[in-house]
Each structure stands twice: as structure tokens, then as C-alpha cells.
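*Asks:* only geometry, no sequence info:
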């Protein structure tokens, strides 16, 4: 019987952002970050080790992927093959329950699920902290999707790969939720990797971004300890807007925003002015995420539906960490 591993991983949205690598090959970030794992968006992935294969085969949502997409997967699988001292090729089947490359962290769930499935298939049995260092080398934010709740990604030291990993900070079960306003779920024109590199190389605001992100993280961890939702939200909104300001300062300027992004931000601010605490954040894409109390989600959702279609307003609870799936749980 061929060794097989199956795993589910959820996306995460950074509250304190990661934007920029100091080492592109090892995916080592310029600053530490902190995220919230989301229940509504996830990826299920299976990996079968097959001695009869001469090369890796990759299916995404039952569509056979081309050489370019498969090569990226092969390079990632090689991390595990090297650790397990094997050369066996793999059949990878991945199912994305999140729009791909739309700024909704699909790569985070994708590579975290792939890491978990490969860990299971090879029998490496890596602990979660070590597994997060592997996931990081597929997609930086994937390191955080190994865990549920609020998760910190340590930037690490120098160019030491093992020093940059994720750890769980808090289970976030104290009335925290998020609403995604899906402005545009199509594939973005400028990838995060290209955007990051351009920002680092040309934006005069970038060094200040890194410095303030570090202090923002310290303040946010204090807020989490105190279960201070207001401070958590204010820091989330401020940090996200500062990240986008660094992009606008790049040459040429970078903006992932669309008119409906601005419309969504304004709508959230108007809701907040009515006395409901809710705060926006955005990643490298036009979609707006609203950090709020779970107990307020229904009320906020109803107000947003005055301006957006039902399919655009997606409420989500806090997500869990990676989960190995049994045969009976694999529904594909």
C-alpha cells in the first residue's frame, strides 16, 4: 500500500503584518508578525508517495497543473524528501476552499496543508514548531497556519532557518470574529513577492514600517494578555494601513485597492461611529477584512448588506490548527 497523508489547514489573516523578506530563499521576514486563523477558508491536501512515478504530479481542484506550478510544489516536497532521506515522487491533490491569489491567504492554507500531508506521508512526525519552519519555505504566512487562534511568527536570527518559526499565542476564544468583504476574488495582477521586493528596494517609508511593526507587535501581545479588544482592533487597523502606505511610497507606487475597497473601509468606519467596535485590515489584494467581536458579527453583517451583495460578506469564526484527515474525512 502506498504511503499517503491527508491534511486540512485554515487561512490566517495577519493583524500585525509581514511585508518583506530579508532572505528570499529561506523566506525569512524583515519583522515578526501576528495573525488570526480563520475557520471559513481552508485547504484540504493529500500526498501519495508513489515509486512508479518519474516526476511529481500536482492537481489543484481536480485540474492537472503545468510545469511552472508543479516545480514550485516539487521544490517544497524536496525539503521533506531530504529530511526523510527518500527520492520517491509524489501525487499531490489539493482542494482550495478559498479564492486563489486574491489576497485571502490561500497560499498560507495551501502550503500548511501540504506540509502536514507530507509530514504524515513520509512518517517524519515533525513537531508543530519544526513543521512551521518547513511550511514557511513554501509561503511565509503558511508558518502561522500550522496553529489556530492568535499566532506569532518569530522573524528569527540572521540567516538561520530554524530560528524563524511560529508559536501559538492565544486561542482567541474571547468573543473574537472576522468578516471578509470580498471586493474582488479574481487573481491579483501583482504578486505579493514582487510587491514586497519593489517596496523594500524603493519605498523611503519602509525602514520606519519595520521599526513601528516591532513596537506594534509588543503592544498587541500586551493587549491580548489583557483581552483588550479595543486596543487589539486599533493596532490591527493602524498597522495594516501603514503597510499599504509603504507600498504607495514605492517606485512606481503600488496599490492593491479598488474603489469598492475604499467603499468597504468607509462603511466599517460608519458602523464603528454607531458604537460597534470593528476595525479594518487589508493584505496584498483588494479585499477588506473586518476584525470584530463575534457577538457583533450578525449586526455588522446586516449593515454591510445594505451596500454589498450577500456573497461578498463572509463572516468567519476563529479557525483551528492543521488537522490530519482520515479516509472517512476525505470527501473528494
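*Replies:* Cool, got the structure. Since we're looking at a predicted model, the values are computed, not measured.
*Asks:* alpha carbons only for contacts and neighbour counts from here, please
*Replies:* Noted.
*Asks:* quick one: the helices in this protein?
*Replies:* Using DSSP state H, the helices of the chain run over residues 67-84, 106-122, 128-136, 192-202, 206-225, 229-248, 259-272, 297-304.
*Asks:* tell me what the last one is packed against?
*Replies:* With contacts defined as 3 or more CA pairs under 8 Å, 6 or more residues apart in numbering; DSSP states H and E, the secondary structure elements packing on helix 297-304 are strand 176-181, helix 259-272, strand 313-316.
*Asks:* hmm, back to that, kindly compare burial across the helices of the chain and name the winner.
*Replies:* The highest average neighbour count among these, using mean count of other CA atoms under 10 Å, belongs to helix 106-122 at a mean of 28.
*Asks:* for that helix, packing partners?
*Replies:* strand 4-16, strand 33-49, helix 67-84, strand 90-97, helix 128-136, strand 323-324.
*Asks:* how far is the fifth one from where the chain is centred?
*Replies:* The offset between the C-alpha centroid of helix 128-136 and the centroid of the whole chain comes to 14 Å, using CA atoms, centre = their mean, to the nearest Å.
*Asks:* so that helix versus helix 67-84, what angle?
*Replies:* 150 degrees (axes from the mean of the first three to the mean of the last three CA atoms, to 10 degrees).
*Asks:* closest one to residue 273 among the helices and strands packed on helix 106-122?
*Replies:* strand 4-16 (21.4 Å; CA to CA).
*Asks:* got the angle between the closest one and helix 229-248?
*Replies:* Using the same axes, to 10 degrees: strand 4-16 against helix 229-248 is 90 degrees.
*Asks:* could you dump the helices and strands packed on helix 297-304 to a markdown table with distance to residue 304?
*Replies:* Output for the helices and strands packed on helix 297-304, formatted as a markdown table (distance: least, CA to CA, whole Å):
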| stretch | distance to residue 304 |
| --- | --- |
| strand 176-181 | 9 |
| helix 259-272 | 7 |
| strand 313-316 | 7 |
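*Asks:* of all the ones you listed, which one is nearest residue 232?
*Replies:* Here strand 176-181 is closest among those (CA to CA), at 10.3 Å.
*Asks:* put this beside the first:
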């Protein structure tokens, strides 16, 4: 007997960053964060429970994955198996429409889609808030990809897994856009997990990051409530730069920036100085994201084309939350 669940989840880009865990095992963050879900990048995942299987089988973009990659997926599915009191193994087919491990939040959409598909396949009927605590155990930022628009991830007030979850803040339907400048979509040398741990353990700047991130979050939510785009952008840019500053204080220091990252930042600063409001942010990778009004996005893109190729520039609107797909919608 085969029971399936299929789900699509879009990636998100943090405007108030998540950087550092207080619990590695439970993926509990040191600070709360806030993100924007994007329409341009997503993952489709199908979980097929099959009582004939003796082990989980994992295919990514049509390719059978090895033992290490499959073991990570199996540990994640074990969360659902325990809740469902099931030992049934699964075939997992995942198609990632996001460059993997390039600082474009591929793990966010990947584990959110996997959580949604597993919830369907096991028939658990978990609500989104609860499901976000499961998604978090695969990738911290995945907790935010269950919702569309602006999303807040509560850090939680204790060491219990259920206290740290995501909630929707605003659907971002007020002329919000984001431009991704894909400087380098290859796999990064230092994973987000490794970078976070080194920063938390060794950077003297890190305690100040945690304190100011909480202040930034409150000011960001106020800017969203007032639809103050300029303030929204200023906080986004400042928060992202502070996060990257903590890495320069780590031992040994490290940075995800590349020369073209700096070139992109300088170009956006120039465009802003010339009168078009736009603001940069970067995650754990070299690619630059530009928060802008969607109505300005094509104008900004034209300016960027003087420095970068059209293949490197992706314009996105805010994206939706997870969607359960039917077999007819599974196009792979």
C-alpha cells in the first residue's frame, strides 16, 4: 500500500536575520527573526509511504541521493513517524527550484515542503503553527516558509521545542518586491550551520548582535504596520550588515562576500542616492538581495544590467505560504 502527500513551499529571505542557535538539537534560535517569502523560488516535494520499503529512498531533482543525504531526511521524517506511531518507510521526490547551498535559502523551502508533504502522507492534520515547529527541526528558516508575505519566527521563551514557531505578520501586498543578484550560485565553502557555530562560540561582537536584533525586530514590525517602506529598508540593510560584521570578529574570521557582492552593494547605494529607494541584504552566501518597491523593480533591474548579466538578476514579488498539491499538479 502506498500513501502520498505532495506540497509546494516557497523560499524566504530574512530581513531581520536568524544567526545562531541556543540549542543545536532543537534548532532553537538565539534571537527572533522576520522574513519575506518570495514567489520566484520554491520546492515541490512528494512523500510516498510504502510498506514494502525497508529504508527511506531520497531523490533530489530526479537523482538518487547517497547515504549521508538520505540519513538527514530520514531523521527528519522520524519526527512525523513518532507522532503518527508509524514505522513505514518512504520514497521522497524533491524538486528544488532554488540553487542549493548558495545562500538563497534553498533549505527553507526544501524542509517546509517536506514537512507539508509528510503531514499529508501520515495524515496528521497538524495546524500550520505546530507544523512550523517540525519544519524548524530540518532547517531553522524553514519554519518561516510555511506562510506567505512577512513572517515572524518567535525564538521561544524556554528550551521546549513547541515554544519556537512562526506566525504570519502581513501579506506584503503593498508594492513590495525583491531583486536577487546572483553573484555565485555554487556551493559555499562554509555552511550556514558551521558559520553560525563559529560566530556564536568565538565572536566578541555576537552578544551585541543578539541585543540589537531584538530591537530591530520591534522597529521592523512597527514599520510594516505603518507601511513605512523607507524605514523597512533602512532596518533591513542595517540588520544584515551587522550580522556579517559578527563573522569578521570570529576566530578565525570569515566572510561570505565576494568582489561582485561589494560591486552589487555599491551599485544599489548609487541607485538609492539617485532617488530610487532600494536596500540590500545578504544571507550566508555571496548573493545580494535588494528590497524595493515592486513598481521600481524594472527600473532598478535596468540599472543593474550595466554591471551584471540578465541571467544574474531575478525579480520577485512576495510569495504565498505552503500549498498542498494534487497528483494532477505533480508535473515531474
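*Replies:* In hand now; what should we look at? Remember, it's a predicted structure, so these values are computed and weren't measured experimentally.
*Asks:* reformat the helices of structure 1 into CSV and put distance to residue 94 of structure 1 next to each item.
*Replies:* Listed next are the helices of structure 1 as CSV, based on distance: least, CA to CA, whole Å:
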stretch, distance to residue 94 of structure 1
helix 67-84, 11
helix 106-122, 8
helix 128-136, 15
helix 192-202, 21
helix 206-225, 33
helix 229-248, 30
helix 259-272, 30
helix 297-304, 31
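*Asks:* residue 56 of structure 1 is nearest to which of those helices?
*Replies:* It's helix 67-84; of these, that one is closest to residue 56 of structure 1 (CA to CA) at 6.5 Å.
*Asks:* average gap between that closest one and structure 2?
*Replies:* Superposed on structure 2, helix 67-84 of structure 1 shows a mean distance of 0.3 Å to its aligned residues (mean CA distance after the TM-score superposition for structure 1).
*Asks:* what lines up with residue 38 of structure 2 in structure 1?
*Replies:* Aligned by TM-score structural alignment, residue 38 of structure 2 pairs with residue 38 of structure 1.
*Asks:* give me the contacts around stretch 163-170 of structure 2.
*Replies:* Residues external to stretch 163-170 of structure 2 that are found in contact with it (CA atoms under 8 Å, 6 or more residues apart in numbering): 28, 129-130, 132-133, 136, 143-144, 147-157, 221, 224.
*Asks:* which residues touch the match of residue 38 of structure 2?
*Replies:* With the criterion set at CA under 8 Å, 6+ apart, residue 38 of structure 1 makes contact with 10, 11, 12, 13, 148, 149, 178, 316, 317, 318, 319, 320.
*Asks:* give the aligned equivalent of residue 110 of structure 2 in structure 1.
*Replies:* Correspondence of residue 110 of structure 2 to structure 1, assessed by TM-score structural alignment: residue 110.
*Asks:* wait, its match sits on residue 97?
*Replies:* No: using CA atoms under 8 Å, residue 110 of structure 1 makes no contact with residue 97, being 9.8 Å away.
*Asks:* joint contacts of the two?
*Replies:* In contact with both residue 110 of structure 1 and residue 97: 42, 43, using CA under 8 Å, 6+ apart.
*Asks:* residues contacting the closest residue in space to residue 147 of structure 1 that isn't next to it in sequence?
*Replies:* Using CA to CA, 6 or more residues apart in numbering and skipping the chain neighbours, the partner closest in space to residue 147 of structure 1 is residue 321 (3.8 Å). Listed by CA under 8 Å, 6+ apart, the contact partners of residue 321 of structure 1 are 9, 10, 37, 145, 146, 147, 148, 149.
*Asks:* most neighbours, which of the residues you listed?
*Replies:* Neighbour counts for the contacts of residue 321 of structure 1, by other CA atoms under 10 Å, peak at residue 145, which reaches 37 neighbours.
*Asks:* so that one is in contact with residue 106, correct?
*Replies:* No: with contact defined as CA under 8 Å, residue 145 of structure 1 and residue 106 do not form a contacting pair (10.5 Å).
*Asks:* shared neighbours of the two, anything?
*Replies:* residue 11.
*Asks:* circling back to that earlier point, quick one: contacts for the match of residue 110 of structure 2?
*Replies:* 9, 42, 43, 44, 45, 94, 96, 142 are the contacts of residue 110 of structure 1 under CA under 8 Å, 6+ apart.
*Asks:* the same query, at a cut-off of 7 Å, please.
*Replies:* residue 43 (CA atoms under 7 Å, 6 or more residues apart in numbering).
*Asks:* repeat that for the one 5 residues further on.
*Replies:* Going by CA under 7 Å, 6+ apart, residue 115 of structure 1 touches 134, 135.
*Asks:* could you check how far it is from residue 254 of structure 1?
*Replies:* 31 Å (CA to CA, to the nearest Å).
*Asks:* now swap in residue 78 of structure 1 and tell me
*Replies:* 34 Å.
*Asks:* residue 47 of structure 1 now?
*Replies:* From residue 47 of structure 1 to residue 254 of structure 1 the distance is 37 Å (CA to CA).
*Asks:* and these two? which has more neighbours close in?
*Replies:* Neighbours were counted for residue 47 of structure 1 and for residue 254 using other CA under 10 Å; residue 47 has more, 29 against 20.
*Asks:* the more buried one is in contact with residue 88, isn't it?
*Replies:* No: contact criterion CA atoms under 7 Å: residue 47 of structure 1 and residue 88 do not qualify, at 11.5 Å.
*Asks:* the helices and strands packed on helix 297-304 of structure 1: which one's closest to residue 244 of structure 1?
*Replies:* Taking those one by one with CA to CA, helix 259-272 is closest: 12.5 Å.
*Asks:* picking up where we left off before, which among the helices and strands packed on helix 297-304 of structure 1 is found nearest to residue 62 of structure 1?
*Replies:* Among those, strand 313-316 sits nearest to residue 62 of structure 1 (CA to CA), with 25.0 Å.
*Asks:* list the buried residues for that closest one?
*Replies:* Within strand 313-316 of structure 1, the residues scored as buried using 16 or more other CA atoms under 10 Å are 313, 315, 316.
*Asks:* between these, which is nearest residue 82 of structure 1?
*Replies:* residue 316 (37.5 Å).
*Asks:* what's the spacing between the match of residue 110 of structure 2 and residue 329 of structure 1?
*Replies:* 18 Å.
*Asks:* so what's residue 314 of structure 1 closest to, chain neighbours aside?
*Replies:* residue 180 (5.0 Å).
*Asks:* so what's the one you found up against?
*Replies:* Residue 180 of structure 1 neighbours (CA under 7 Å, 6+ apart): 288, 289, 290, 313, 314, 315.
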